[in-house]
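A.B. asks: Could you work out the structure for the sequence below:
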Amino acid sequence: MSGFQVMLNETQTKELQRYIFELTNEAVQQAIHNAGTDKEFLNQKEMSSWVGVSSNTLRSYVDEGMPMIVIGGRNLYSKKEVSKFLLSRQK
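C.D. replies: Alright, predicted model coming up:
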């Protein structure tokens, strides 16, 4: 495979760097959004995954006092409040 070189002046180099940075930033932001990590509230399945425990374990945490919001029959969990709850149990 033969290579080739592209010669850019300083302005073109800076513009290319800016363009690559913008593309990378957009891709990272989209990945964060797609992963759901930008959401403040998670459903039970998402929260179980976020904490790294099973749904049954998450329910037992609720029985122990972990905050949960019920809206229209759906259980939602605040990442901030769940973090506080878990850290309060730190030994």
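A.B. asks: can we go C-alpha only for contacts and neighbour counts from here?
C.D. replies: Will do.
A.B. asks: Name the single longest strand found in this structure.
C.D. replies: strand 74-78 (DSSP state E).
A.B. asks: One more sequence to fold, the one below, so I can look at both together:
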Amino acid sequence: MNTIQIVLTDEQLDTLQQNVYVTVSNAISQARKDTALEKRYLRKKEACAYLGISNNTLDKWIELGFPRIVIDRTLLFDKQAMDDWLMNQA
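C.D. replies: As a prediction, this is how the structure comes out:
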């Protein structure tokens, strides 16, 4: 089996990693925008689906300061605030 080895400088590797991160982040953001969830405020189950995570993971994130809104015992999540929080975690 033939192999090809590509040698990159540290600067080239950093640039490549940054470009991949931005491309993937943009693709995820666009995919979320394209979902059927067009409303801004989501209930917990909808938030889990929007984020692609389990209920348990969301509970752990809430303990870490994940943004949420509680109105008369109703738990809601703002998509904009969730996206901002996630971007700040990176």
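A.B. asks: Please state their TM-score.
C.D. replies: Their TM-score after superposition, calculated using TM-score structural alignment, normalised by the length of structure 2, is reported as 0.58; 56 aligned residues with a CA RMSD of 1.3 Å.
A.B. asks: that older thread, tell me the residues of structure 2 aligned with the longest strand of structure 1.
C.D. replies: Using TM-score structural alignment, strand 74-78 of structure 1 lines up with residues 74-78 of structure 2.
A.B. asks: Average offset of the matching stretch relative to structure 1?
C.D. replies: Stretch 74-78 of structure 2, aligned to structure 1 and superposed, deviates on average by 0.6 Å (mean CA distance after the TM-score superposition for structure 1).
A.B. asks: Next, count neighbours for the alignment partner in structure 2 of Asp38 of structure 1.
C.D. replies: When structure 2 is aligned by TM-score structural alignment, the residue opposite Asp38 of structure 1 is Glu38. Number of residues near Glu38 of structure 2 (other CA atoms under 10 Å) recorded here: 11.
A.B. asks: so Glu38 of structure 2, which of the three states?
C.D. replies: Recorded secondary structure, Glu38 of structure 2: coil (DSSP: H, G, I helix; E, B strand; the rest coil).
A.B. asks: now it: how far from Gln80 of structure 2?
C.D. replies: Using CA to CA, to the nearest Å, we find Glu38 of structure 2 at a distance of 12 Å from Gln80 of structure 2.
A.B. asks: Quick check: buried residues in the longest strand of structure 1?
C.D. replies: Residues of strand 74-78 of structure 1 classed as buried: Leu76, Tyr77, Ser78 (neighbour count, 16 or more other CA atoms under 10 Å).
A.B. asks: Also stretch 23-43 of structure 1?
C.D. replies: Residues Phe41, Leu42 are the ones in stretch 23-43 of structure 1 that count as buried (16+ other CA under 10 Å).
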